[in-house]
Each structure stands twice: as structure tokens, then as C-alpha cells.
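Student: okay, here's the prediction I keep looking at, along with the sequence it came from:
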Amino acid sequence: MLWALRPPPLLRPGGAARAWLRSAASAGVNSGQKSNSDSRYRDTVLLPQSDFPAQLPGRLQPQAELEIQQKCGFSELYSWQRQRKTKQEFCLHDGPPYANGDPHVGHALNKILKDITNRFHMMRGYKVHYMPGWDCHGLPIELKALSETRETQNLSAIEIRQRAKEFAERAIEKQKSAFIRWGVMADWANCYETFDGKYEAKQLSIFHKMYDQGYIYQDYKPVFWSPSTNTALAEAELEYNQQHVSRSVYIKFSLLKSPPKLTSVMDGSPAASLIVWTTQPWTIPANQAICYMPDAEYSIVKCSNTGEYYILAADRVESTAAILDTQFEVISTCKGVDLEGGSCAHPTIPVRESPLLSANHVTMAKGTGLVHAAPAHGMEDYSVASKHQLPMDCLVDEGGFFTEAAGSELQKKDVLKEGNEAVIQMLQAAKCLLKEEKYVHSYPYDWRTKKPVIIRASKQWFVNTENIKAAAQEALKKVKFIPASAANRMLEMLDRRTYWCISRQRCWGVPIPVFYHKATGESLINSQTIENIIKIVEQHGSDAWWNLPIDQLLPKEIVAKAGGKDVQDYVQGQDILDIWFDSGTSWASVLEDQRADVYLEGKDQLGGWFQSSLLTSVATRKKAPYKTLVVHGFTLGEKGEKMSKSIGNVIDPDVVINGGQDHSKEPPYGADIFRWWVAESNVFTEVLIGPVVLNAAKEDINKIRNTLRFMLGNVAGFNPETDSIPNSEMYVIDQYMLHLLQGYANKVRENWEWNICRRNIYKSVLKTQLLNGTLPVMEGTSYVIAMRKGIVIYPYISFSESVFRNGWIKASPVWKKPGLEEAVEGACALRDSFLGSIPGKNALEYEVVLIIEPGLFFELMEMLQQEQSSSVSQLNEIMMASQTTLLTEEPRDMAAHENISKGTFLINLEGGDIREESSYKVIVLPATKSKCLRCRKYTSESPLIPCPRCTDVLAGK
């Protein structure tokens, strides 16, 4: 009825001659375990044969992997697949790791994930395009290179650049060797490096296009500034210290001019003061205004301790009074707009007047609802100053010290240290300090030096992201995100970004191609100047900016055309481009006009490389550089803690693979286990690593190897072209396994899932067939499964005999048969009931009676066992009993039997059109016959002779 299972021939009998090995009948492949069978029958048992090792001792694993890497042509694999004739191409654009140190587990997570992705697509028939690259410029490399040099004070820019380049080159070689050792497939002789002259020229071409379109401009603005490295920073170069401690202060600003709308309220009252709160006292000397929220309510209060009158936000009256250890009596309440027109005396500079100005950035979450504005030290403050044309003078130099303009009391003092203290003392002396307290909060730090940054106004080069943002957001909506939740995070980050500071005050990088007039300071930059520099850089590299004389960098014809008189009146600028602009233009060199199928990086790149690549691509070619973004988490210690050298929990990839000095504490795992750690992790969250995690990965690999070894051992000498049998001659469980394999192949292909072992039931049935000499019927299925499952796992653990050139699973649609899964799953349900009723006991010591009501379920079981009782049927092999009896009604003499389990099984076929639930009983009885000395089943008529099936096998041998 349901069993129209007559597909075309897949395998036919006549497998190769099998050797008779001297081992136990029930042992694994060449296990060497002692036999429980009579020694007379040792040589009559079919045993798997395979030289595929179950596992290697840890000390031999790394060496074996290196030998396989050489023998299997790993180095030629990338070039081989590039030469294939196929129209399908898959491009994964490699985000450049930073060339500033040794490879770490974060590199491993990223590179192995990329390699798994590439190998999967290669085996699916795609021609993979993958060019590894390195980010080679920037401050961290410059600082590390200088740390290796004793005398750094008198080094010229070109000498610093040479040392930085040498350092980067050494780091690249270290990282490249590690990536190759991890089994990453690429043409390692052809990589991109951001210090290559041709790459730098492409980058300057993007700069040129963006400048011509008005996206790049120079301006005097407050930017994040690192006093520890003397340079501007982008937001992506910041880390936020959640435990930073600031010296916060409550300051009173005395009213000089009462707001006109409050004149009647204040008439006759003592002069009032505004209470302002700040966590950065050092910015007070740069104060130019006090800002209020126009729609908020403000109160005029009287202090119970001093009798003074203060103005602050109505919502902050009680909390502020508590902090100042006093009580406030509310005299009157007004709207923020009523403060318009008033002004205050500056607390430390008597001649300065600070107007009261409306601003929407004022919040009521903390403080007093009144914010002091220092335009040189705040982004929002700058906007207020621009609107009202306030002074924006910066009183802090590149090193974070007060300048002469700040006054003699502050000059040359560090604003984050003694300068901060000096300002607090000045406030106290002026009797304007109401309260000082420590305040723990999140504060930006330089990601390289791990020291606090400040906001400082300076002349910088910017990308006006406000003008690109709308187009970038639209382009991003067409990009697929994995996981999908990352899309909103990136869109939100992009939405908050109004400009991007791309200039840096260092020398190891690509120069911004601008010249300045020595006398006036005016900049000279246009298409002619930029194009000339691009040609020079392409030919000589960016060192030419510091090496060549000014008249070669800036030809006199260009100067004359720009209205200048003499080339010698100009000097080249000393700023370099932000390294995010370096790496963000990598698509121009690697992809050219194409889009990558995938960018795959850590979640920090949502505000970094993903974003800089998007902005530069949309600005110059109106499209995103990628079709899909895959975002993974960070690596942590196995308890979820951040790894650091100070804690001593840093995991070195080389130690993971080759072991540490003491192998008992740091054993060598090899690269396959390292790769499996990546493959089995949920990479979309934080990824844990440590001894427990790695040992679990090792156990998984051993299980996989043992399963494959057992399957391969069953097909020793098997030739699929000559030893095939018709599918109709296969056992049902063979057909079932092929049925599962078809769905498994599709699932892996569609979802990149891996689920190595479906059920151990097939393995147990195979062992029985080894004993009974009927393996030729099943060895073809073993061959198919072993080969296909091997193919599935090879992208993840690549240090095995290479099958990459064989392609992906070629599953046959004829394997998919309705009813197969229900038949075997139903038998497994019965088996579970049986084994569950005899916990810890030998199933072969029992017989089972299955009582199934008439219907679909019974018909399915009949196909596994046609006779009423059998010790050799497919159903009995699955049950693992010595004999199985299949009935529709319970015999009267068994009604009172003690060991009876009951259950139901649901049949669901043809999408739910056929749906039937059947009840069953499983009755367990002690075996009535003797134990066979050969197969150990209780199916023999006498303990002295083999059972009928074993007798037939022996007669045939």
C-alpha cells in the first residue's frame, strides 16, 4: 500500500572479497578488544577494515596535519578552484586585520568563519574570490615601532615611517603564517596591504571624488582628542570606561542681567544665581554661555542655609538640595523661555559675560537642568556657539595642557590632572563652588593607549556624513544582515553620525594632499593638485610626500593656475588620513566596481569598517559595497570573562594547536579541533574558549572520526561502479538512511547546519550484519553515507584527506520516499519502550511481543517483519532483542504479564492528508532458547551449536 519503493538500481551485490580478521565479533574497527565468542568462530566474523585512525595522540596531531597539508595540495586549492569553468562566483571581501601584533583567538574566530564560508561555496560549485588583506597604517603601529627605538626625539617623519613599515611587515608575516596553519584557503602570494603604493593611489582617488562632490571639507570644530597620542580620533577609535571617576562640581553663576520676563518676579529680591553642574571643571575657563531647555519648567528657590536665591530646573530642585545638604523653598516657577535675554558673570574671568541661551541638548536626567557651554570642548556647545556667533577659542594644546591664553595660573597644566585641580581651586576662591564630589560614569578612552580623551576644537578635515546619510541608509536597507537584529544597530549608529573627522596628526599613513601658504595659512587643494599626487604615490608610494621636494609635489603650473606666485611659498600639510578611511576604501582595490557577496566581521565593525566602507562607496558610486553583512561576537574566557594579560587568561592560538611547555596543562589540540571550536559555537553571541570548551570540541571530533571510521571500514574494497545493488534489494533501514541523507543535504545547503549523527540505530544494525555475513547488501549505503557526511564536515575540519575537489553532496531525489521515516521512527519508538523497560540489562536475553492495533502503523511494521515471529527480521534487528513477535491482538495467556509498556504513535503522511494515531503494547519475555556462541543471541536450539542463521553463514564460508 504505502510501500511503492522500487527506485532505480543504486547498488548491486557482489562486493569485494573480505578478509577474516582475528578480533571480537562485537568490537569496533580493529579495536583489539577481547572476544566473548568461542575462539572457534573468531575468524568467521566480517570485520570492518580501515587505516583511517580513530584519533592521534595529541603530540602527533599537529605534525599529522602539516603532512596532510603538504600531501593534499592545500596551497594549490585556491588557484585550482579559480581556474574552474563555472559562471557562478562567490566573493567574500576580507576585512583587513590590523598589522600591529601577534595573531590571537579573535583572528582565529574571524578567519576560520570566513574559510568555512568560502569552502562551503567552493564545494557547491562556486568560483570563490577571496583576497586576504592587512590594515598597515595608523598610530598603534607607529607607537609600537617607536617603542623598539631608544632615541625617538630626533627622528624625522620618514625615519618613523620606515620603522613603522618594518614593524607592520613583520606582523603581517606572523599573522599570515598563522592563518595558513589554521587551514585558511587563499592565494597567499597575492594579498592586499594598505601601505602598497597602488592601494594608496586608489584610496586618494576616492578622496578626490568625494572632495570634488563636496563631501570632504576642512573646518575648525571640536573633535575627540587623545592627549596621550596627540591626535584627533574618530568615534570608532574610542572605548568607554564604565568606571571612570570624574571630579564633578556644582557651580553658581551669578546673574548680571535678569531675564526681562523675570524682572517683576525678581524685583526687590536679592540677586539670584544659576546652579550649573559639570563633570569636567577644567572646561569652565572656556565657558561662553549657560544653556536651558526652552519647554522645561524652572524654579526660583531660596536656600534655607544661606538665604541665597537660585534658579534651576523644577524637576531637579529636591535632588540638588539633597546633594547640597540643604533645603530649597520654591519662590516662583517659570518656563525655560522666560530665561531668554539674561546673562551671568563668568565665575573665574570677571570681565566675561555668559548669556543664557536656549538649547535642545539640555536634559533633566541628571544635574540641574542648566548646562554650561564651552564651544571648544563640546559638540552640542559648538552648535550653540555657531548659531549665536560666540567665540570658540581653544585654551588647550595638543598634549592636553592649558595654553598661555588660559592665563598664568593655568598655563602648562594638564587639564585632566593638575589643571582640573587648579580650576576647582579658582572656583573655590571666587566663592562660586557649591559642592565637589566624585562621580563614576562612562567616559571615552583612547582604544590604543587606554587613557582618557578630551573634546578639543582644532582645524581638521571632515566627511560631511549628513549629506551622505540618507542615501547610505537607503542602500543599507537592501543589504541582508545575519543576524537580522544587527541592521537596526547599524542604522541607529549611522543616524547619530553628522560628520566624520578623517585627519590625524601623525606621520604613518596616507597624506591628505593639501598644501598651505606659509604666510597666510590658506590651503591649496584642487583636482590638479590631487591628481598629481595620485600619480606620484602610485609610482613611488606615499613616502614621496616626505621625500620629494615641494616643486615636484606641487608643479609651478598648478600654483600659477591657482593664482599663486612661487612654489616655495607653500608647504605640504602634515596630517594623514584616518585609518578607517584607509580600510574603508579597500573595495576600490579589491572589488573595483563590483559588490561583494559577503562582508564578515565582528560586531564592533558596525560602527567601523562596515560603516566607513558604506559611506565611501555610496558617496562615489551610489551603492553599498556588500550584499550581505555577517556579524559575529567577541571571544571571551570560558566563564564569560574578558581575556587580558593581567588576568593571565589569554588563549594563544599557537598553544592551542601545538601545546604549551607543559603538555599536561596545555595539551596540543591541532587545527581541526580549533576549527571545530568555531564551527560548533553560536558565533552571533560572545564566543567562549578555554580548556573545557576545547576538550568538548576534541570529544566531538573523536566521535565524528569514529563514526566515519566505522562507516569506511564497512566498505573496504568496495567499488561503487561494479559492486552496486538495486535499491529494491536494500533493507528498509538502508533506504531510510538515504531518505534522511537527501533531506540532510538540502538542509545543510540551505541553512549551513551540521548535525553529524542522525541515530546510533544504524550503527548497531550494521554491527549485527557484520556478524551475520549479510553486509554486501548494506555496504553500498555505508559508502554513500560515509562519503556524503565526510563532504559536509570538510569545510569545518579541513585537515583530513582532501575531498574538496569532489564537490558538494550529490543527493538523489529518488532517495526521498514517503513512509520510510515513519516506518523506522515507529520501530525506534517501540525499541525505546522495550529498552526502557529493562534498564541496564542485556536486550539479547529477551524476546518482545508487539501488539499493534490494525491500521497504518501495523502495516508499516509488517514491511519490516513479514512473518509473525522472527529473530532475523529487520524489525528484530532494530529492536535488538533475540526474537520479535508482531500481533494485532494480545494473546489471552499474556494479559497478566508484568512487563508490559503502552504507548501511541502518530502517522503523518502526504502533508497531513494521511494522519492516524495507533496504540501499541510492548510485552517483554525472557528468551526461551540457548545463547548462540557466535552471535550471542538467544536463538540456538542447543548451547553447543550455533543458531540457524550462523549455521548458514558458516556453511557458506
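Tutor: Structure received.
Student: for the rest of this, base every contact and every neighbour count on C-alpha atoms.
Tutor: Noted.
Student: so where do the helices sit in the stretch 751-900 of the chain?
Tutor: 761-772, 776-793, 820-836, 856-864, 874-879 (DSSP state H, counting those that start in this stretch).
Student: could you dump those helices to CSV with mean neighbour count?
Tutor: Compiled in CSV, those are given as follows (neighbours: other CA atoms under 10 Å):
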stretch, mean neighbour count
helix 761-772, 19
helix 776-793, 22
helix 820-836, 20
helix 856-864, 20
helix 874-879, 24
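Student: give the other helices and strands that the one helix or strand residue 177 maps to contacts.
Tutor: For residue 177, the enclosing helix or strand under DSSP states H and E is helix 157-181. Judged by 3 or more CA pairs under 8 Å, 6 or more residues apart in numbering; DSSP states H and E, helix 157-181 is in contact with helix 139-147, helix 544-547.
Student: okay, these, which one's buried deepest?
Tutor: Of the helices and strands packed on helix 157-181, the one with the most neighbours on average (mean count of other CA atoms under 10 Å) is helix 139-147, at a mean of 19.
Student: next, the angle helix 139-147 makes with the helix holding residue 177.
Tutor: Interaxial angle of helix 157-181 relative to helix 139-147 (axes from the mean of the first three to the mean of the last three CA atoms, to 10 degrees): 110 degrees.
Student: buried ones in helix 157-181?
Tutor: 158, 160-165, 167-169, 171-172, 175-176, 178-179, 181 (16 or more other CA atoms under 10 Å).
Student: from the rest of the structure, what touches it?
Tutor: 99-103, 108, 111, 134, 136, 141-142, 144-146, 188, 195, 507-508, 543, 546-547, 654, 671 (CA atoms under 8 Å, 6 or more residues apart in numbering).
Student: against that first model, consider the following:
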Amino acid sequence: RACRLPLRSPSAERRKRVVAAPPRLRAQLRLRAAGGWARLAASEANSRQPAAESREDSQYRDTVLLPRSRFPAQLPGRLQPETELETQQKCGFSELYSWQRQRKTKQEFCLHDGPPYANGEPHVGHALNKILKDITNRFYMMRGYKVHYVPGWDCHGLPIELKALSEVKGVANLSPMEIRQRAREFAERAIEKQRSAFVRWGIMADWANCYRTFDGKYEANQLRVFYKMYDKGFIYRDYKPVFWSPSANTALAEAELEYNEQHVSRSVYMKFPLLKSPPKLTSVLDGSSPASVLVWTTQPWTVPANQAVCYMPDSAYSIVKCATTGEYFILAADRVESTAAALDTQFEVMSTCEDLADGSCAHPTIPGRVSPLLPANHVTMTKGTGLVHTAPAHGMEDYNVASHHQLPTDCLVDEGGFFTEAAGPELQNKNVLEEGNEAVIQMLQAAGSLLKEEKYVHSYPYDWRTKKPMIVRASKQWFVNTASIKATAQEVLKKVKVIPTSAVNRILEMLDRRTFWCISRQRSWGVPIPVFYQKDTGECLINSETIANVIKIVEQQGTDAWWTLPIEQLLSKEAVAKAGGHDISDYVKGQDVLDIWFDSGTSWAHVLEDAEQRADLYLEGKDQLGGWFQSSLLTSVATRKKAPYKTLVVHGFTLGEKGEKMSKSIGNVVDPDVVINGGEDHTKDPPYGADVLRWWVAESNVFTEVLIGPVVLNAARDDINKQNALAAGDTLLIPQALPAHGA
């Protein structure tokens, strides 16, 4: 209230009295005047001054306004949390958001809240993100803007499903609806824990009106976006290799991977006997000595699915003679010395050419199968032999080569990562990453095709949820054709303000590498892909009539209706007739659900009040450069040809105060609740209160990794105490004696 008192310009008489003050006091006054307005000393602070000095200063008291305060300079740690809670309640913190929404102003600032995942306790990363958003919102509110900020939660997906099922015995016997119910209950509990923490941190919002991705209206809007993209040709179904998690039995998108830099693979050097010599090598290979193509791979389990061997066009390839066995091998000229060293032998170069076209070789383990030599630009000379074993069902580049040359894409691996019956009795039911890999290596050895096996440490994709290795596996999935969107997305992104500016290049690079986005998942907890399939042909049925009916039901009942209602209520006879079908009973409901990145990436369609609106700001951690920032951009550009945001702010991750990753085993995990309320032992974990937590965020350089720990928190507390001391009277601050209306 003191800060709202009108400033009065001191009279000439008062200014004379200030000038006439003793030298020491004049110096203090000049020093304090430089600070402008601040809270002034309380009577308790004045009483601490020596009596003589108090009498000396009292004659100048009426030269300035001296508001009085009962607020102490600082509180004992144990009282800080209690006082903060009392202040929040008495001062109506919960009503601030609604109050400012009622202001009569045309200026509005919209910060669209990226939904945190509803799968656990609130952590210090949440604190960094939410407090940063709150500081931003309050800044704009104080500038006279009406703030639009709707908090939300990402509620579907495998992590929630797995955690919910971990609490249940006999998971295999649960129906999809039982799984969904348990997952929903788990997410709701997590949301309440996180919501309570966010309120305690002082985050300004209408906490009674948040968005959740499992709400019926949210899901209906999401399906509207899905159909718009499908109708425009951006979404399609295809059989192609995707990242597959055997531990979770589902396809994953690239954004759901993490890479283990210390993964150990069993790599092999193997030979493919030459059946037909490339014309340019015919004169050298007279047929008197058998020759083989030399290949290296880190995934021996994919060899049974081999359909070709690829070489780099316009690169030199040599025929060499092995000094140990006398055999002839074909490999890249640039890889002769390194390969000979790896095989502990010497190679004599007999001839070199730059084209292996029209050559072919025999499959190393399957009699009668021919593997042609084909040119491919994905072949590199940095590792291996310069010749790449190609299994179209287990590699993205391999699939592209197979599509171009019309080779089969047979997948011999099931959803659990086991060889199928089609792989043969020696491999059937064996795990491809374990005993199946060993079995293939033994088959290579038995066929005389194995030259060397060795352990190879390299970066390998893991499922970021189960922390288990991935495989690449062909299956029928739904995809977003990002190749047809990304050019527009990149142009649109160049008009978005990105802070820091270096982050925009990373998003552009990620978009450039992305040719498709797999959006289907083989799980129960999610938004169903609203497609019906003809029983006999597997043909998809989705049109404006089918989707309109499904959306209407979902809006009223939520997506549980997809599992609980009979198909006759979801699919109308008119829609079947329009598609050329005869009877509803000829169709079945699809069982795939949408990727949660598609869930959260369509949040703009639900939260933004105007269908054409863009949020002023998206503010998230740097992990969202390939996640929410990108999925939001792709869905918005595909349906509206514009970005959903005007500005992106990207902050760093939280680390321990020594710059190390937080880990329970190290003991450096910082719990925001312990920061505020203290731990069991207050001498070890004192209660700092929410102000210190907020101060830590406000004073940090959030565009790098943000450090937190006891030393950092103690420094933040000391900073606050110093500020309180200044305000409470240890140092008197007075308004500048300048213009009539103040500093």
C-alpha cells in the first residue's frame, strides 16, 4: 500500500533542511536517494538506532514519506513455509488470475502451457518450467495485458499404462477397458499431486479449469485435426520398417528414443559368395578361383532377411587376394587396409574398378537365394568394408532401396522381438537380440561364411520408457508424411522468434532429417485411430460421415466409447453404403491408438480460443525441440499453414550444483517439496520456502543447464534476506528528491 501513496515534491524549506543535515547523514541520504523507491524502515528498525542518532535524525523525518511495516526482515526457516501459506490464503492468490481476466483491456498475452506428463511426482524440472512461465505471465500482467494461460496435462501413453499395470497382478488377463480405467486413475492421482505443487509454488492460473488430454472435448478436437490431415493426404497407412520396442510391443517415433552410447553389439565380418561377376571385373575373375563379397554388420540377426548387398556408386572397389587363405574378396578400395588389419591378415590388391553393377551373390545362410549388388547413396566408407548387407524389413534406407528395385520386404520377427515360423525351425521363437542373434552367428559359421566376430561398442537406440534396446521392424502403421509438410514448416518457422536464436537451427535440422512420423501405437491407453477395417481385405474405411459420428460420440462420452459401444453405434449404414460396402458386420474397429506426441501436438486446437489464433509464446525445455515444439508445428502447418506460436523460448535442464545429472544413487536429487518444507532432518535439509525456489529460477541463466543444490539454495536465501533487510530498515531508502511525480 505504501508504494501507491502519492509522491510529493519536497518544499524549498524541506530541501534546505536536508542540505543542512550533518555531513554523515547527508551522505547517507544521497546514497539512499540513488536507489529510488523501496519499502522503508519499520518502527522496530528505528528503535535499534542509538538514542542520540535517533534524536539527530528525527528533525528530518518529515522530509520523506516513511511508511511503517510489521514485516520482519527475515523469518526463522521453520516459520517461512507457514507464513507463505497464510499469505497465499489471506491475500487471495487463487483469485488473481480470474481478476486480471476481467480487466477491460484489448491487449492480451497468450502463453500456451505445454502439458507435463501425468506419470509421477512433481520434480525440480517442473519447478523451473512453471515458475519461468509464471514470471513471464506476471510481467505482462503488470504491463497492463490480460493474460491467457490454461495449464494442462498429457495423460495418455505407455509410461502411464506401464506404471498403472505395475500395481496389478495378472496383467495378461485384463481387458482393454480395465487397462484404460487403471491408467486413467493413475493419471488423475498424478495430476492432483502436480497441481497441488504448482499452486504451492505460487503459479497464477485458474486451477479449476485446466485441460487434460483424456477429456472428451479435447479428444474430439484432436480427432478433427487427424481427419483434416487425412483428408488433405498428409496421413496414410503403409507397411514399412519402423522403430519397434520389443519390451513394450509397440511402434515408436524417433522422438521417443534415447541413445545408449555404450551399447555392445556382436559385429561380424562375413562373405557372400559371388554368383555373377560385375562386367567390369569379369576379365580379372576368370572363374578359376572363387570370389566373395566382403560384408560387415553389427546386427547379425537381420541376415536371414537379407535381399541385397549395396555399394556406393562412383566409388572405387578392389579385388584382393587374402594372404592367409588365398581367397579372393571384393571390398571398397578405401577399406582394404583397415579390413585386413581387423581380420589379422594381409590383402594383395589384384584390380580396382568403380562400378559393381549387374553383379550378384549367394545368400550366406539360405541356399538358392540370390542377393543382387545394388547402388545406394546411404553406403559410407567410415566403417566396415564399403559394402552393406541390406534387409528391407529392418532398415529405413534398406526399405528405400527395396522399394526402388521392387524387392520383397518380408519381416521374420514378431511384436515381441522373436523369430517367426517363416524364419525356419532353427530360429523360430528365439529372441533376435539374444539367443536368436547367437543362432544366426552359428549358422554363418556352419555355412563357412563367418570370417570374424567381435564385440562392438557404439550408440544404439533404446526405448526411453522401458530403457530396453529397440529394433527396426516392418509392420503396418499409420504415418504423417512429414516430407510433404516440412518445406512449409521450415519457412513458417523462420518467421518465429526463437530464444536463444541457436535453437532454431536445431529444429530446422531435425525437420530436414524427418521424412515420416509414425503416429500409430499398439496399446490400449490412448485416443483410438478412428478407422474401420474390412474383415476380408483389410481395406480402411474412414470418411466425413464416419468421422463426424465418432467425434460426436467422443465429445459426449470420451474415447472409452470406442471400446464399450458396439460397432453398430459407431458406424452408420449410410457411411458403409457411401464407401461401397454392404453390411456393418463386414467391418471391425481398429485397435491402434495415436502417438502421444500427436495428442499433445494438437493442444493448440483445444486451448486457443480462436481457430486461427496463434499463441504469443511457447516456453519449454530443450528436449521439446524434437518433441512438442515440432509436433505442434507439423499439425498446425498441415491444417492451417501457420505455426501455432509467435515466439519460442527454450530453457536448459536442471543439474546438480556440480554440473552432474541428478541421480538417486549419487544422492543429489533435489525435491521441490523438500526445498520448501524441509526434509526429515532440518539441519541437513532446511525449509527454504517457495520464495527461495522462485528466486533460484529468477536469478538463473536458464538458457544453459541450471544448477541447483544446497550451496545454490543457501545463496538464494541469503540474497532474499539481504533484500528484506534493505526493505525492513537496516538501510533507509528514500525516494529521489527530484520531479513531482517520482522516481
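Tutor: Yep, that arrived. These numbers come from a predicted model, not from an experiment.
Student: TM-score for these two?
Tutor: Taking TM-score structural alignment, normalised by the length of structure 2 as the basis, the two superposed chains have a TM-score of 0.92; 705 aligned residues with a CA RMSD of 2.2 Å.
Student: picking that back up, between the helices and strands packed on helix 157-181 of structure 1, which one is nearest to residue 713 of structure 1?
Tutor: helix 139-147 (53.4 Å; CA to CA).
Student: what range does that closest one cover in structure 2?
Tutor: The aligned range for helix 139-147 of structure 1 in structure 2 is 158-166, by TM-score structural alignment.
Student: who touches the aligned partner of residue 122 of structure 2 in structure 1 in this structure?
Tutor: Residue pairing (TM-score structural alignment): residue 122 of structure 2 is matched to residue 103 of structure 1. Residue 103 of structure 1 sits next to 174, 175, 178, 653 when contact means CA under 8 Å, 6+ apart.
Student: residues touching the residue nearest the centre of structure 1, list them.
Tutor: Nearest residue to the geometric centre of structure 1 (CA atoms, centre = their mean): residue 632, 1.8 Å. Residue 632 of structure 1 makes contact with 600, 601, 602, 603, 683, 684, 685, 686, according to CA under 8 Å, 6+ apart.
Student: by neighbour count, which of the residues you listed wins?
Tutor: Neighbour counts for those (other CA atoms under 10 Å) peak at residue 601, which has 25 neighbours.
Student: now the corresponding residue of structure 2 for residue 678 of structure 1, nearest residue through space, not along the chain?
Tutor: Per TM-score structural alignment, the equivalent position to residue 678 of structure 1 in structure 2 is residue 697. Once flanking residues are discounted, residue 697 of structure 2 sits nearest to residue 128: 5.9 Å by CA to CA, 6 or more residues apart in numbering.
Student: list the helices and strands the host helix or strand of the one you found packs on?
Tutor: Residue 128 of structure 2 is part of helix 124-142 when elements are defined by DSSP H and E. Counting contacts by 3+ CA pairs under 8 Å, 6+ apart, helix 124-142 of structure 2 is packed against strand 146-148, strand 618-621, strand 654-656, helix 690-699.
Student: so which bit of structure 1 is the first one matched to?
Tutor: Put plainly, it is strand 146-148 of structure 2. Counting by TM-score structural alignment, strand 146-148 of structure 2 sits on residues 127-129 of structure 1.
Student: contact partners of that stretch?
Tutor: In contact with stretch 127-129 of structure 1 (CA under 8 Å, 6+ apart) are residues 78, 81-82, 84, 86-93, 118, 121-122.
Student: quick one: which of the contacts of residue 103 of structure 1 is nearest to residue 590 of structure 1?
Tutor: Closest to residue 590 of structure 1, out of all of those and judged by CA to CA, is residue 175, at 19.9 Å.
Student: how far away is the closest one from residue 139 of structure 1?
Tutor: Applying CA to CA, to the nearest Å, the value for residue 175 of structure 1 to residue 139 of structure 1 is 19 Å.
Student: check residue 32 of structure 1 too.
Tutor: 61 Å.
Student: one more: residue 727 of structure 1?
Tutor: As judged by CA to CA, residue 727 of structure 1 and residue 139 of structure 1 stand 67 Å apart.
Student: as TSV, the contacts of residue 103 of structure 1 with distance to residue 51 of structure 1 would be great.
Tutor: Shown next, in TSV, are those (distance: CA to CA, whole Å):
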residue	distance to residue 51 of structure 1
174	35
175	35
178	30
653	30
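Student: which of those residues are retained in structure 2?
Tutor: Retained in structure 2 by both residues aligned by TM-score structural alignment, their matches' CA atoms under 8 Å are the following of the contacts of residue 103 of structure 1: 174, 175, 178, 653.
Student: the third one maps to what in structure 2?
Tutor: This points to residue 178 of structure 1. Residue 178 of structure 1 maps onto residue 197 in structure 2, by TM-score structural alignment.
Student: can you give me the helices for the stretch 351-500 of structure 1?
Tutor: According to DSSP H, counting those that start in this stretch, the helices that the stretch 351-500 of structure 1 contains are 379-388, 418-429, 465-477, 486-496.
Student: if we can go back for a sec, can I get the helices and strands packed on helix 157-181 of structure 1 in TSV with distance to residue 475 of structure 1?
Tutor: Converted to TSV, those look like this (distance: least, CA to CA, whole Å):
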stretch	distance to residue 475 of structure 1
helix 139-147	32
helix 544-547	36
